[in-house]
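> return atomic coordinates for the entry below.
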Amino acid sequence: MSPDETSPAQHQVPPVLAAVDGSASSYQAAAWGAVDAVLHHRPLHILTSAALPVGSGPALSPVDASLEWLRVDAERVVGEAARVARAAVPTADLVITTEISVESATALLIERSASARILVVGSRGLGAFQRGLLGSISTAVTRHAHCPVAVIHDNAGLDPVAAALPVLVGVDGSDNSVAAMELAFEEASRRKVDLVALHAFSDASADLPMLGWEMGRQTAEAELGEALAGHAEQYPDVVVRRIVVADRPVRSLLDASSSAQLLVVGSHGRGGFAGMVLGSTSNALLHSVEIPIIVVRDRR
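As a prediction, this is how the structure comes out:
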């Protein structure tokens, strides 16, 4: 390893871990990760894999120059990612380390996530060909990582206009929702912006009878108020805006995300089974939302 190479476990505090592969969205992930690291007073660790592609065949055998080429290209990728990260926080005293591994990217990131504060990945890798399609690595780590996972699309939303927008969190009363809300309050507090807490109490349609809407609204508002109570006391500096809608959670959060800088959701809601690794709502939002999204799993 070169002097700037390390692993998340070797940092004194869990770092922000950014995975890069040379794609545009992965460089955006490095920039977003740098800003998040500064906000949380953590180091930024940038990681890439120089492993041989699966099924590479004889043309990429270890006996030729392919391994050396992969290593050289990986050095270029982490170097550019570090430059992009530094440019995102030019005046901050941010420690940035880089690492090149020859292990498979997916397994490596899941393993390293156990010693990271948050894992940041791009929405699509170099192998993705369809807009809005999550790359295979980002999909896998979102489902199995040991820490919260931030998925960044082609625009990390770091400009002054986007940075002034609120943090949006989906609330449904599940344990994962509680963990998401804890993280959302902290993010809003550190970013010095409002928090929008959205509770969608219908999975069917917005066309509810008046009586059903009124009863559902009262129950939903009470549930939302109860869920927010303790966190609001812990973060008195955060202005909370409550939204209660009789609509599908995915559609409601997607609409609200157009006026937010960050969306925070639980990995699966109260409709999910204990063994599920990613619920339908969080999975759908990962594939459709355009702003950075953090998926949180309740580890208790």
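
> CA only for contacts and neighbour counts going forward, please
Fine.

> how about the helix or strand harbouring Thr281: buried residues?
For Thr281, the element it lies in under DSSP states H and E is helix 280-288. For helix 280-288, burial by neighbour count (16 or more other CA atoms under 10 Å) applies to 281-283, 285-286, 288.

> alongside the first, I'd like the structure of this one:
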Amino acid sequence: MDDGAAVVVGVDGSEPARRAVRLAAAEATRRRLPLRVVHGFIWPLLRVPVGPPRDAPAGGGLRPQAERLVAQAVAEAEAAAPGVRVTGEVVDGEAAAVLVGESPTAAMIVLGDRGLGGFAALVVGSVAGQVTAYAECPVLVARGAERTDGPVVVGVDGSALSRAAVRFAAGEAAVRGAPLRAVHAYRHPASAGPGDMQPLVHDPDLLRGEEDRVLAGALTELAERYPRVPVERVVAHARPAAALTEASRAAQLLVVGARGHGEFTGLLLGSVSHAVLHHADCPVAVVRAGG
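The predicted structure is shown next:
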């Protein structure tokens, strides 16, 4: 992405989308980037008339309504982030397709955790699945408490995507002036690969040492790249979703990778993602390796 890439926020007029606008405005301020407000306008695809009905007052119809929705969101963003350049656009298309289409040139896409119309059931429905699966930039879901203190928490499992999440989380911690809390949760000895048999009996202390090394290895770059970011390492013998949800209660941001090993496999489509996106008590950023 270009250095001047915008933070993009999807809006639909719902209260969660308004929270996303505030969150996106804060991100744009921290990153010193422009903010782009986008509404996916699906009606033309369904061949629904979008202009004012015959004999209706001026300004009636679906498209003018969508344009007013975007204008209101732009005004809210400008009020929340004075000095940030804010633009808005109604883009014809289904919500997820529009946002994925924005992602190649975006610094980040921000969404509410629920919505109306094309954004309905954002966390559990097709919009969230498609955007998080195919967006070429990080996706930030506005949910839980809006905090300006507390650590940035990142889930770590040793995979390449987990390392991408760690880099993103460290960058967020740096611009926020916050500590980074890296959480690695495990329940069983790790499998070395497909078909690998796990031992029925294992040494808990030896296993704990191995898991400590997994976490340490994922953080090796940080001291050089982000020397001023304090890093706390947490290794928990627990389900990853539970460990991350618990850590989110004191966090200002939770960061996870789009895929992972072991318990983090299928993070966005399985139980861990659903648990985190439903129960995290802070905004959640989902990061892909190329994001």
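
> any chance of the buried residues of helix 280-288 of structure 1 in CSV, with distance to Gln218 of structure 1 too?
What follows is the buried residues of helix 280-288 of structure 1, written out as CSV (distance: CA to CA, whole Å):
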residue, distance to Gln218 of structure 1
Thr281, 23
Ser282, 25
Asn283, 28
Leu285, 26
Leu286, 30
Ser288, 30
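
> quick check, nearest of these to Ala87 of structure 1?
Ala87 of structure 1 lies nearest to Leu286 out of the buried residues of helix 280-288 of structure 1, by CA to CA, at 26.8 Å.

> for His45 of structure 1, what are its contacts?
Shown in contact with His45 of structure 1 (CA atoms under 8 Å, 6 or more residues apart in numbering): 7-8, 15-18, 96-99.

> need the counterpart of it in structure 2.
Aligned by TM-score structural alignment, His45 of structure 1 pairs with Arg36 of structure 2.

> which parts of structure 1 are strands?
Counting by DSSP state E, one finds strands in structure 1 at the ranges 16-19, 44-49, 96-101, 118-122, 149-152, 167-170, 195-200, 240-245, 262-266, 293-296.

> equivalent range in structure 2 for the first one?
To tie it back to what came earlier, the one meant is strand 16-19 of structure 1. The alignment of strand 16-19 of structure 1 onto structure 2 (TM-score structural alignment) spans residues 7-10.

> likewise for the fourth one?
Residues 108-112 of structure 2 are where strand 118-122 of structure 1 aligns, taking TM-score structural alignment as the criterion.

> got the contact list for the matching stretch?
Contacts for stretch 108-112 of structure 2 (CA under 8 Å, 6+ apart): 6-11, 16-21, 23-24, 99, 103, 122, 137-143.

> got it, and stretch 100-108 of structure 1?
By CA under 8 Å, 6+ apart, stretch 100-108 of structure 1 touches 5, 47-52, 71, 74-75, 78, 137, 140-141.

> what's stretch 221-238 of structure 1 aligned against in structure 2?
By TM-score structural alignment, stretch 221-238 of structure 1 lines up with residues 212-229 in structure 2.

> just to revisit the earlier point, distance from the match of strand 118-122 of structure 1 to structure 1 after superposition?
Compared with structure 1 after fitting, stretch 108-112 of structure 2 deviates on average by 0.8 Å (mean CA distance after the TM-score superposition for structure 1).
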